[in-house]
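> Coordinates only, no sequence provided:
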């Protein structure tokens, strides 16, 4: 039986869509939204109709009949902690994402657009591997400050899908293996999977710096910076996310530009990029202790994993722990569709969402 799946992945200035027939990609497109277009709206939620209409218009203009679809899947948004895998989009989830999301984020629109399209033609809508997947063990939740509990926010969609691919490469089941995974993108997160469960993470604000995020910085110095410079909350948030990391040192967020600087003899650029790789390697070592060293495979993935320079720096520091597999790319559309296909084929069961 053929299953036709539409995957929708909203980002800050684009809405990516892809059509799959079973595991074959039929069409993939990033629908771009200009800054001027985005700035017309007061909130991300207000962008819903604009983004939904663009998706439908694009499909129609390419002669695709949505009545052929078997399911629609959206990027999982900022709902309170959920388990890994698929969830049916229901009215409870829709209301939560519309009126009380954990954080206002473009990914919240994924479920909403999927639900709207699916309802029109009487098929199911799903989310898959939300960024809010939280299966952490109790030990991992203790931060060291009673006011703050550690929670899980990571690049789980790509990380988990990549782990499944690597398990197949090793002729093993994903649920039988232990992985430490570093996702290297605009933000960097690390995760540890023990026999299929995401037991702990290093989020993008408590680990390595990245092209635009500061990551873990010395707390006392951060407090001094806030109070001594009288920076407001918005300014400090920008220093941590958007203007931090490589950008704060080299005024670029493009690793390819940094590598060009290095090739032209820029020693500072080499120091900064290698420092990022150094911190990623430290994070991998940190999470390896969660498994008491029983790591089957270390995976390096995400867009920056295309850089041989960065991945070799990391590999050289961590290969004593376990074999290292380089799996570049974010693979989000494939991960969404493949997860949904497993549900449609009865290989996985989609959960019901409850508050």
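Ah, there it is. Being a predicted model, the structure only gives us computed values, none of them experimental.

> from here on, contacts and neighbour counts on C-alpha atoms
Noted.

> so who does the residue most central in space within the chain touch?
The residue lying closest to the centre of the chain (Cα atoms, centre = their mean) is residue 155, at 2.8 Å. If you count contacts by Cα atoms under 8 Å, 6 or more residues apart in numbering, residue 155 has them with 131, 183, 189.

> quick one, helices of this structure?
35-38, 48-61, 91-99, 108-121, 138-141, 156-169, 219-228, 233-240, 245-250, 255-263, 267-288, 308-318, 332-344 (DSSP state H).

> Show me what the third one is packed up against.
Other elements packing on helix 91-99 under the criterion 3 or more Cα pairs under 8 Å, 6 or more residues apart in numbering; DSSP states H and E are helix 108-121.

> can you state the direction angle for the helix it packs on and helix 48-61?
Between helix 108-121 and helix 48-61, the angle comes out at 60 degrees (axes from the mean of the first three to the mean of the last three Cα atoms, to 10 degrees).

> Quick one: neighbours of residue 103, just the number.
The number of residues packed near residue 103 is 12, by other Cα atoms under 10 Å.

> Could you measure from it over to residue 194?
Between residue 103 and residue 194 the computed distance is 28 Å (Cα to Cα, to the nearest Å).

> Kindly report the same for residue 55.
Taking Cα to Cα, one finds residue 55 at 38 Å from residue 194.

> Then residue 148?
From residue 148 to residue 194 the distance is 25 Å (Cα to Cα).

> Neighbour count for the two, which is higher?
Neighbours around residue 148 and residue 194, counted as other Cα under 10 Å, are more numerous at residue 194. The numbers are 21 against 10.

> ok, structure two:
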């Protein structure tokens, strides 16, 4: 482990996934968990930057990783202003916008900030983000909401969706830029997107209240009832957003964030879990139908990916509703780490254009 390494980080609410790559080979992989008592010291997730940075560096050092040998660090990109797809070198503008929370708040924002903090400690190390969640390729029609004061925004699982779609196209010996695909990411949030000739022209806004409910998010709520709730509940804006983003979905109905736990409860005959889990699959299916219409009912296939794709029961509930639209391809899990490492390596070699955020 002594030459030209790439450090990949992916921040989550209670852990950071860290990997070391050399060329295309993964040499080290670890989920660095953060105890509740540690996280409880921080009133806001952005206060965790130094804590997470130091934990990452300590873990790498303890496992014999040569920190001076790391040529680049790359992270998932967070909530900055809308950008085109690609790899961006982290600059002061990115860090400023991630810290300002002007474009939203999520734990993914920590990635770019922590990556820059680490790279600043080593003169030869460069810091990047790849395909932030705000990549915007929407068609003009997709931006209409129903009122001119509100535009629909592009916020979805850009990195894993595009990586999976490109891998799928390659497996078929076709070009992603010449295919029409519906890609479904099933994670703590659920995004369903229309990929048309290399661009994502429409998607549900996965962050705070659009599309299917998920393990932690409410998805779309009845708007009138929601407005009345906001005025009558006595809750603050922050509390309402926390409910929508982190305390909805499976957690609100069943008291757990784990879809695989719900899957197990269904297998054991829990009828309430079955009803809620099927309702989530029902809503995902409806969103697939919407994207099918966006693509003029002409698609090359439907890709289902993410952690919940490991549940055969859940995927079957979706497939039985949508398989008449086109072939359904299931790729459980995510390939975000591999994609970040591969594109970063290409960028360092000059084979991938490094974009500038302004």
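It's in. All of these numbers come straight from a predicted model, not from anything done at the bench.

> Which position in structure 1 pairs with residue 316 of structure 2?
Matched across to structure 1, residue 316 of structure 2 falls on residue 312, judged by TM-score structural alignment.

> what would the contacts of residue 155 of structure 1 look like in TSV with distance to residue 245 of structure 1?
As requested, the contacts of residue 155 of structure 1 are arranged in TSV below (distance: Cα to Cα, whole Å):
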residue	distance to residue 245 of structure 1
131	22
183	16
189	14
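
> Can you tell me which of those are buried?
Among those, those classed as buried by 16 or more other Cα atoms under 10 Å are 131, 183, 189.

> Span of stretch 282-295 of structure 1 from start to end?
Terminal-residue distance, stretch 282-295 of structure 1 (Cα to Cα): 15 Å.

> scratch that, stretch 251-270 of structure 1
Stretch 251-270 of structure 1: ends 14 Å apart by Cα to Cα.

> Specify, as a residue range, where that stretch falls in structure 2.
Residue span in structure 2 matched to stretch 251-270 of structure 1, by TM-score structural alignment: 255-274.

> chain center to that stretch: distance?
23 Å (Cα atoms, centre = their mean, to the nearest Å).

> so which of the helices of structure 1 comes closest to residue 7 of structure 1?
helix 332-344 (6.1 Å; Cα to Cα).

> Just the angle for that closest one relative to helix 156-169, thanks.
With the same axes, to 10 degrees defining the directions, helix 332-344 of structure 1 sits at 70 degrees from helix 156-169.

> So what does residue 127 of structure 2 match up with in structure 1?
With TM-score structural alignment as the criterion, residue 127 of structure 2 matches residue 125.

> Can you report how many residues lie near its match?
Neighbourhood size, residue 125 of structure 1 [other Cα under 10 Å]: 28.

> these two touch, right, it and residue 71?
Yes - with contacts counted by Cα atoms under 8 Å, residue 125 of structure 1 reaches residue 71, the gap being 5.9 Å.

> Quickly list what's touching both of the two.
Overlap of the contact sets of residue 125 of structure 1 and residue 71 (by Cα under 8 Å, 6+ apart) consists of residue 118.

> quick one: stretch 186-195 of structure 1 to chain centroid distance?
In this view, stretch 186-195 of structure 1 has its centroid 10 Å away from the chain centroid, taken as Cα atoms, centre = their mean.

> Could you give the residue range in structure 2 aligned to it?
Residue span in structure 2 matched to stretch 186-195 of structure 1, by TM-score structural alignment: 188-197.

> List the buried residues in the matching stretch.
188, 189, 190, 191, 192, 193, 194, 195, 196.

> Looking at those, which one is closest to residue 216 of structure 2?
residue 188 (5.8 Å).

> picking that back up, determine which two of the buried residues of stretch 188-197 of structure 2 are furthest apart.
Farthest-apart pair in the buried residues of stretch 188-197 of structure 2 is 188 and 196; separation 25.1 Å (Cα to Cα).

> ok, and what's touching stretch 129-142 of structure 1?
Stretch 129-142 of structure 1 has contacts (Cα under 8 Å, 6+ apart) with 75-86, 149-157, 197-201, 336.

> swap the cut-off to 7 Å and go again
75-86, 149-157, 197-200 (Cα atoms under 7 Å, 6 or more residues apart in numbering).

> What does residue 167 of structure 1 correspond to in structure 2?
Using TM-score structural alignment, residue 167 of structure 1 sits opposite residue 169 in structure 2.

> How about the contacts made by that match?
Residue 169 of structure 2 touches 175, 176, counting by Cα under 7 Å, 6+ apart.

> again, but for the one 4 residues further on
Applying Cα under 7 Å, 6+ apart, we find residue 173 of structure 2 in contact with no residue.

> same question, residue 357 of structure 2
So, once contact is read as Cα under 7 Å, 6+ apart, residue 357 of structure 2 ends up touching 88, 93, 94.

> count of residues packed around residue 13 of structure 1?
Neighbours of residue 13 of structure 1 (other Cα under 10 Å): 15.

> can I assume it is in contact with residue 33?
Yes - using Cα atoms under 7 Å, residue 13 of structure 1 is in contact with residue 33, at 5.0 Å.

> about what we covered before: next step: the contacts of stretch 129-142 of structure 1 restricted to strands.
75, 86, 197, 198, 199, 200 (DSSP state E).

> Now the third one: closest residue in space, sequence neighbours ignored.
When the adjacent residues along the chain are set aside, residue 197 of structure 1 lies closest to residue 135, with 6.6 Å between them (Cα to Cα, 6 or more residues apart in numbering).

> What is the neighbour count of residue 138 of structure 1?
Residue 138 of structure 1: 10 neighbours (other Cα under 10 Å).

> Oops, could you answer that again for residue 262 of structure 2 instead?
23.
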